[in-house]
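# Got a sequence here, can you model it:
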Amino acid sequence: MMQTRTLGRTGPTVSALGLGAMGMSGAYGEADRDESIATVHAALDAGVTLIDTGDFYGMGHNELLLAEALRGRDRDGYQLSVKFGQMRGPGPVFGPQDNRPEAVKNFLAYSLTRLGVDHIDVYRPARLDPAVPVEETVGAIKEMIDAGYVRHVGLSEVDAATIRRAHAVHPIADLQIEYSLLSRAVEAEVLPTLRELGIGLTAYGVLGRGLLSGRWKAGQTAGPGDFRAFSPRFASGNVEHNLALVEALRRIAEAKGCTVAQLAIAWVAAQGADAGDIVPLVGARTRARLAEALPAAQLDLTADDLAEIEEAVPAGAARGDRYPSALMSALGVGN
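Just a heads-up that it's a prediction; the model follows:
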């Protein structure tokens, strides 16, 4: 039985693990369409209700894929989290963020059509637009809530000050941000702010984009279209150091009777165990990877386990930024 969490004081009740769909649309190389759809079906059948996407994932491909996968399913049986605003060009070209109020409504109209639904459960700008006050962006989403097209406001990759400003306009359900054993900058100011304001956290990158899967090996190269080909943490000199951290985790996982991936996911979930405010997003794009991830929701980590994990991979232990330098400036917090 899949456990549930409520995103913040005002957000929806969702499964304790969410499904991140980005990898199904080419972010980590070519994905199999039929297998992707089967993975969504398997997730829903296992009790996973939170599905995260972005209108720029594959330039709309991901939303169309999810529309096919969700066709015929009870709309009240799942929650869609959608990011918007990241401009794209043909090919692997990323442009600026566009969070203007008129753009918010335009992006929403296209997402509703591609997804084939009448509302989005959590709608969020993918990044902060430095040219547009966050109050204006949240105000536009609030208008769409009042009109019935959106249920809740979310944020993504912003700092504590921005969270406060946004929350003053309309209650924020959750912040989506990278959080894993390798990416812990959120712990300093952002997570305490979320808890003060009663805002949930949906954590992506819980497996460090595959580094914490236990399957990436030194000398392995990313395929065509794979984001990791440009990731500093996978660069020569950095990846060997980071994989040594994974081997330390592997010894703990083996003693615990689980995989490295399950241990890494359970660690993220455990950071919100007392408050019930953190939901890890699992970026599985095959049924096999999903099946491996699901038991992490029931994996109980004791205080001794957590201390051993902390000793193996202390905060700041990873080498290399989590994004290429050109993209780091768009993040509200660092590594």
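# Going by C-alpha atoms from here, please, whenever you check contacts or count neighbours.
OK.
# elements contacting the helix or strand Val268 falls within?
Val268 is part of helix 260-270 when elements are defined by DSSP states H and E. Judged by 3 or more Cα pairs under 8 Å, 6 or more residues apart in numbering; DSSP states H and E, helix 260-270 is in contact with helix 239-256, strand 278-282, helix 287-293.
# Kindly calculate the angle that it makes with helix 239-256.
On the basis of axes from the mean of the first three to the mean of the last three Cα atoms, to 10 degrees, helix 260-270 is oriented at 80 degrees to helix 239-256.
# List the buried residues for helix 260-270?
Buried residues in helix 260-270, counted by 16 or more other Cα atoms under 10 Å: Val260, Ala261, Gln262, Leu263, Ala264, Ile265, Ala266, Trp267, Val268, Ala269, Ala270.
# Redo those residues as a markdown table? Include distance to Ile141.
Rendered in a markdown table, the data for the buried residues of helix 260-270 read as follows (distance: Cα to Cα, whole Å):
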| residue | distance to Ile141 |
| --- | --- |
| Val260 | 39 |
| Ala261 | 36 |
| Gln262 | 36 |
| Leu263 | 37 |
| Ala264 | 34 |
| Ile265 | 31 |
| Ala266 | 33 |
| Trp267 | 33 |
| Val268 | 29 |
| Ala269 | 29 |
| Ala270 | 31 |
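# quick one more, to check against the first:
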Amino acid sequence: MKSRTFGRTGAEVSEIGFGAWAIGGSWGDVSSQDAKAALHAALDSGVTFIDTADVYGDGRSEQLIAQVLKERGGQRPFVATKAGRRLSPHVASGYTRENLRAFVERSLRNLEVECLDLVQLHCPPPEVYYQQEVFGYLDDLVSAGKIAHYGVSVEKVEEGLKAIEYPNVKSIQIIFNIFRQRPLSLFLDEAQRRDIAVIARVPLASGLLTGKMSAQTTFAADDHRHFNRHGEAFDVGETFSGVPYEVALAAVEKIRALVPEGVSMAQFALRWILMESGISTVIPGARNVQQAQSNSAASGLPPIPADVMQALWQLYLDDIAPYVHQRW
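Got it, this is the predicted structure:
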């Protein structure tokens, strides 16, 4: 497992992290036993970065992480969580000092620590990016020793560019994958110039880029790939990266022809992301041991040849960009 520097925090983290949404909820049923086994397997494979949120299973994800880390002992990985989506309704006016402190205190209890490594505003409403006082509340939480660093998880490239104008924002989490290539055009360069850590989320386009889905694939009622197909619960870009399902399936078949022998499509998709030096870590989810081990192994793959990278860019321009490029 290779490591990369996590922006201005100076922390060294594994370039493949562990996205802990799936072990919390909204991806169908994952037992606590399977969830913990997957996390153990990732850590055994060299993963040193875990990403979670207070709303993943209403705290279940954070609590499972705390249990696993307690079982393991030794040096702790870097654990990032998120705050803000517990607001109901999720509106900018809810991002108050009192609410943010309460969210942080709850995550401290769930993760069983005295200081959180990184707290990210969790895809806040657009108005929040223009409310300087919100970032001041986060500064105060740093001063109080409740959090070590803070960042923002964003929906849109423009939100990421706005967030990094705040001097103490250390990281941006953004959707970046073969189906969502717009961050390449400006955002990643600007983030690198400012030494901002970048976390690539939804790296497998909600599983589409594993190559294991078909028109006949069905999802459980509590899986966001069923209940958020058209953005009914949250931003549609979170589900299948916002690409219409049938369009994406057709593109996956073209990608399949480019995947080298002995490499899974999921590993290939993760390696594509790691071709970008501006990415600090990529956070695929895993529901079981095999997925966790396979994801981690992507770090050891050789670089993707330039002609293949160009073919993937052309595929994006021709087949995918019309649906997503200007939207996010």
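# part of a strand, is His152 of the first structure?
Yes: assessed with DSSP: H, G, I helix; E, B strand; the rest coil, His152 of the first structure lies in a strand.
# follow-up on the earlier one: so which of the helices and strands packed on helix 260-270 of the first structure comes closest to Pro101 of the first structure?
Comparing those by their distance to Pro101 of the first structure (Cα to Cα), the top pick is strand 278-282, with 27.9 Å.
# What residues in the second structure pair up with the closest one?
Under the alignment (TM-score structural alignment), strand 278-282 of the first structure falls on residues 280-284 in the second structure.
# Show me how far stretch 142-152 of the first structure is from its chain's centre.
With Cα atoms, centre = their mean, to the nearest Å as the basis, stretch 142-152 of the first structure stands 22 Å off its chain's centre.
# Please tell me which residues of the second structure it aligns onto.
Matched against the second structure by TM-score structural alignment, stretch 142-152 of the first structure falls on residues 139-149.
# Please point out which parts of the matching stretch sit buried.
Residues of stretch 139-149 of the second structure classed as buried under the neighbour-count rule (16+ other Cα under 10 Å) are Asp139, Leu141, Val142, Lys146, Ile147, Ala148, His149.
# The first structure: strands as residue ranges?
Taking DSSP state E as the criterion, the first structure contains strands spanning 4-6, 13-15, 18-20, 50-54, 79-84, 86-89, 93-97, 120-125, 150-156, 172-178, 200-204, 278-282.
# got these as a markdown table, with distance to Leu245 of the first structure columns?
As requested, the strands of the first structure are exported to a markdown table (distance: least, Cα to Cα, whole Å):
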| stretch | distance to Leu245 of the first structure |
| --- | --- |
| strand 4-6 | 30 |
| strand 13-15 | 29 |
| strand 18-20 | 25 |
| strand 50-54 | 28 |
| strand 79-84 | 32 |
| strand 86-89 | 33 |
| strand 93-97 | 32 |
| strand 120-125 | 33 |
| strand 150-156 | 28 |
| strand 172-178 | 18 |
| strand 200-204 | 20 |
| strand 278-282 | 21 |
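# How many neighbouring residues does the counterpart of Pro171 of the first structure in the second structure have?
Mapped onto the second structure by TM-score structural alignment, Pro171 of the first structure lines up with Asn168. By the other Cα atoms under 10 Å criterion, the neighbourhood of Asn168 of the second structure contains 17 residues.
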